[in-house]
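# can't give you the sequence, but here's the structure:
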């Protein structure tokens, strides 16, 4: 084994910065900035639903499709993009992605019908494909392992902040300048940040073992390796299922809450967007808080972090069902009390955002961090973020939006069950992954301050 790699992998040697503290925090700030812009461009449309429904007479299924289209293309493109980034340049990949999704977002303002807008939204997702996994890999490489859980929680929490701004800006801009202008205005910051991102330092491409090199030579071979990894490592599979199930709830509520406030409570679109943005902001805070809580819970007993997150999933389901459906149960819940429940549910429902991606990144080979992160990204986007708005849209068309948002939180129960199953094998998989990491030969020029803690196995 390479002696430099051994020194990096040894206990107590995983707390250094890849280049310098300043370079690491610059990379973190830029990566978080683009993550916020990513979700601003994704979520700006939810505040525009009332305008689009009135102007084009769209059904709720069609409106939900405009949100889901982004997540579907993100999911389908995540693995190919991550493969290219792992074997080439992470920084240049991010720059290209940001330019594509920003230009696609701007193009939405020129849409003259549903089909054109759906196509433009799909291009937004194609540009964003792989960004979450590549960005997470960059952060994990720049920083000490002891900081990774909290930093990744912050990184993924920035998606919530971006969603807050997207919902808020969409409503404010549309009320003043029209819904078309909202797409054009929010697309510009991504172009600026993309050019500034060229100043971020990349981590060296890690040489792979022959087996891993074959597994990542193409999208097809990578897909096969991922399937084998999911079968071989049960923890990874159940974590992916849990993350996707909980994001069905998150994406449905984020997408439909402005319309719920508008239709059920008669709030004008601009004020409905502001109120919904506050709930989304509670989710951003919750993702950071619960990431830290889960890390602390797992210090002595790793599986305890999964138990804590499972409990939070159940709590979010109960609070949200009461918030949306309390009146149906005959409970006298005033408007302010209902909004307080929705804000509390928003704070709880993002509990999986930090802990689950961090756990998945820890079980992949250092040379394919981005590809490994794309596994949970695929599950979360295709079966979580894409499914939530559509499921709620179908239920809303069949019954009412109020019924749809009362029923959707039941997916949190599936998330909790998957986490409890994952907990059975979690510690054993961590142990085997740690052993696999120590047996992997890596070049001296590829420092791994954040690469070997505590597990690397799923795609090895």
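In hand now; what should we look at? Since we're looking at a predicted model, the values are computed, not measured. Numbers count the residues shown, from 1 in each chain.

# could you use CA atoms for every contact and neighbour count after this?
Will do.

# neighbours of the residue nearest to residue 146 when sequence neighbours are not counted, how many?
Nearest residue to residue 146, sequence neighbours excluded (C-alpha to C-alpha, 6 or more residues apart in numbering): residue 15, at 6.4 Å. A count of nearby residues for residue 15, using other C-alpha atoms under 10 Å, gives 16.

# okay, and residue 15 sits in which element?
Using DSSP states H and E, residue 15 sits in no helix or strand.

# I'd say it and residue 142 touch.
No: counting by C-alpha atoms under 8 Å, residue 15 does not reach residue 142; the two are 10.5 Å apart.

# can you list the buried residues in stretch 76-89?
76-87 (16 or more other C-alpha atoms under 10 Å).

# considering these, which is situated nearest to residue 101?
residue 77 (12.8 Å; C-alpha to C-alpha).

# picking that back up, quick check: the farthest pair among the buried residues of stretch 76-89?
Top of the distance list for these (C-alpha to C-alpha): 76 and 87, 18.9 Å.

# contact partners of the host helix or strand of residue 403?
In the assignment (DSSP H and E), residue 403 maps to helix 401-407. Here helix 401-407 makes contact (C-alpha atoms under 8 Å, 6 or more residues apart in numbering) with 252-253, 260, 264, 320-325, 392-393, 395-396.

# which pair in those residues spans the largest distance?
Within the contacts of helix 401-407, 322 and 393 form the most distant pair, 20.1 Å apart (C-alpha to C-alpha).

# below is an additional structure, to be compared with the one above:
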């Protein structure tokens, strides 16, 4: 059976639909692209599971450890936009294979690093390879499915980053505990290289209509529309601030469990992976709740984003003020669940507040904001605070970023309806 197109004639300027794409092939494309996303985040987050081992072996400060994580997010943030544009011109499938090969080889370089400087260079190239994978990968997936499945697929694809983080930390911690931290990096690299080799043999642009070359038809996209309207700019900022707190928790949770719960690298990695899994579930379930509650009144998703951020600030703040124990872990887990919930509404806001012809570039801009405001500085600032006051007290300060994000989304709510009307409607 082939999927039928739900787009009218002339709508190809948005992500194209392929009326003759077989269902099995479409889901195979999704599975392989999703698998590479899993590899992307496994390669990125395995570092967090081996923080305690690197700190001990190389005598590193927490700030320097945080920089090893932050450099990846920084390169993703800086390069997402230009590399997404290049992929549209050069070919998306070829670009994805090149990206996956680069981050996998760079992860192998992490396994071979002999000192901090070599590890930093390898992590730099991990970030370069991963920079545009999210925006280009979702474009490939959407190109082989009908329009009415876009929200479901986008939510599932974004949650894949959390699930990859879970696997990276859990498997990385277990491997490091048994055969050493170098093999933890090597295992992630080999998984990525295997998928990168299989991808072009199965996912062929000739079977995907415009998927291999996602250039929109017509005139040059109006890049000024990427920043038009106060609600849109607030969506970028609010999403980035919320990920400042969420990203810091994900990166430093293995170290927190190691230092304050006395867990080894393997058990700390597994424990942190469970909390990250809560974030992935929150991204999916809170996004579904947002869509359901916003069917009649679309601006409710903006209010919900503010509520999710406020809930995260309260739950995480209260949790980290408690002494180590079951109650703390429950509150922190609930906080991470709610914290990830803002991702869905923020993405919907960006889609609703920009013209359809520039949605791909708009999501690259959102990724830029998420990394430059959240995922890059969050781990580094937390590490720097930990060097001064301890990791437990640093975690008590980080939830203030979620409080700031709630204020930004509340500001966006005031302007959302008017800004939607300017671009021609508020679609859920």
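Received the coordinates, thanks. Here the structure is a predicted model, which means the values were calculated and not measured.

# re earlier: what's the matching range in the second structure for the helix holding residue 403 of the first structure?
Here helix 401-407 of the first structure aligns to the second structure at residues 391-397, judged by TM-score structural alignment.

# mean shift of that stretch relative to the first structure?
Average distance, stretch 391-397 of the second structure versus aligned residues of the first structure after superposition (mean C-alpha distance after the TM-score superposition for the first structure): 0.7 Å.

# pull out the buried residues from that stretch.
Buried-residue list, stretch 391-397 of the second structure, by 16+ other C-alpha under 10 Å: 391-392, 394-397.

# and stretch 299-309 of the first structure, how far out from the chain middle?
Relative to the chain's own centre, stretch 299-309 of the first structure is displaced by 21 Å; criterion: C-alpha atoms, centre = their mean, to the nearest Å.

# can you give me the buried ones in it?
For stretch 299-309 of the first structure, using 16+ other C-alpha under 10 Å, the buried residues are 302-309.

# and the counterpart of residue 186 of the first structure in the second structure, what does it touch?
Aligned against the second structure by TM-score structural alignment, residue 186 of the first structure finds its counterpart in residue 188. The neighbourhood of residue 188 of the second structure, defined by C-alpha under 8 Å, 6+ apart, consists of 39, 42-43, 46, 104, 107, 168.

# what's the farthest-apart pair in those?
Across the contacts of residue 188 of the second structure, the longest distance by C-alpha to C-alpha is 13.3 Å; it joins 104 and 168.

# who touches both of these two?
43, 188.

# got the contact list for residue 210 of the second structure?
Taking C-alpha under 8 Å, 6+ apart, we find residue 210 of the second structure in contact with 16, 143.

# SS state for it?
coil (DSSP: H, G, I helix; E, B strand; the rest coil).

# taking the centroid of the second structure, which residue is nearest it?
With distances taken as C-alpha atoms, centre = their mean, residue 161 lies nearest the centre of the second structure, 5.3 Å away.

# what's in contact with stretch 53-67 of the first structure?
Residues from elsewhere that reach stretch 53-67 of the first structure (C-alpha under 8 Å, 6+ apart): 42-43, 45-46, 49, 52, 113-114, 117-118, 121, 255, 386, 389-390, 392-394, 396-397.

# and it, which stretch of the second structure?
Taking TM-score structural alignment, stretch 53-67 of the first structure hits residues 55-69 over in the second structure.

# could I get the buried residue list for the matching stretch?
Quick answer for stretch 55-69 of the second structure (16+ other C-alpha under 10 Å): 62-69.

# and the end-to-end length of it?
End-to-end distance for stretch 55-69 of the second structure: 13 Å, by C-alpha to C-alpha, to the nearest Å.

# swap in stretch 336-353 of the second structure?
By C-alpha to C-alpha, one end of stretch 336-353 of the second structure lies 27 Å from the other end.

# tell me the contacts of residue 35 of the first structure?
131-132, 155-156, 158-159, 162.

# swap in 7 Å and give it another go.
Taking C-alpha atoms under 7 Å, 6 or more residues apart in numbering, we find residue 35 of the first structure in contact with 158-159.

# map it onto the second structure.
Checking TM-score structural alignment: residue 35 of the first structure goes with residue 37.

# buried ones in the helix or strand hosting its match?
In the assignment (DSSP H and E), residue 37 of the second structure maps to helix 23-49. By 16+ other C-alpha under 10 Å, the buried positions in helix 23-49 of the second structure come out as 25-26, 29-30, 32-49.

# compared with the first structure, how much does it deviate?
Looks like 1.3 Å for helix 23-49 of the second structure (mean C-alpha distance after the TM-score superposition for the first structure).

# looking at residue 322 and residue 393 of the first structure, which is more packed in?
It is residue 393, of residue 322 of the first structure and residue 393, that has more neighbours when counted by other C-alpha under 10 Å, with 26 against 20.

# the host helix or strand of that one: how far from the chain's middle?
Using DSSP H and E, residue 393 of the first structure falls within helix 387-398. Chain-centre distance of helix 387-398 of the first structure: 21 Å, with C-alpha atoms, centre = their mean.

# mind checking which helix or strand the counterpart of residue 370 of the second structure in the first structure is in?
Using TM-score structural alignment, the equivalent of residue 370 of the second structure in the first structure is residue 380. Residue 380 of the first structure is located in helix 369-380, with elements delineated by DSSP H and E.

# which outside residues touch that helix?
Under C-alpha under 7 Å, 6+ apart, the answer for helix 369-380 of the first structure is 75, 78-79, 82-83, 86, 130, 133-134, 137, 240, 243-244, 247, 357, 360-361, 364.

# just the ones in helices from those residues, please.
75, 78-79, 82-83, 86, 133-134, 137, 240, 243-244, 247, 357, 360-361 (DSSP state H).

# since that was my last question, I'll sign off now.
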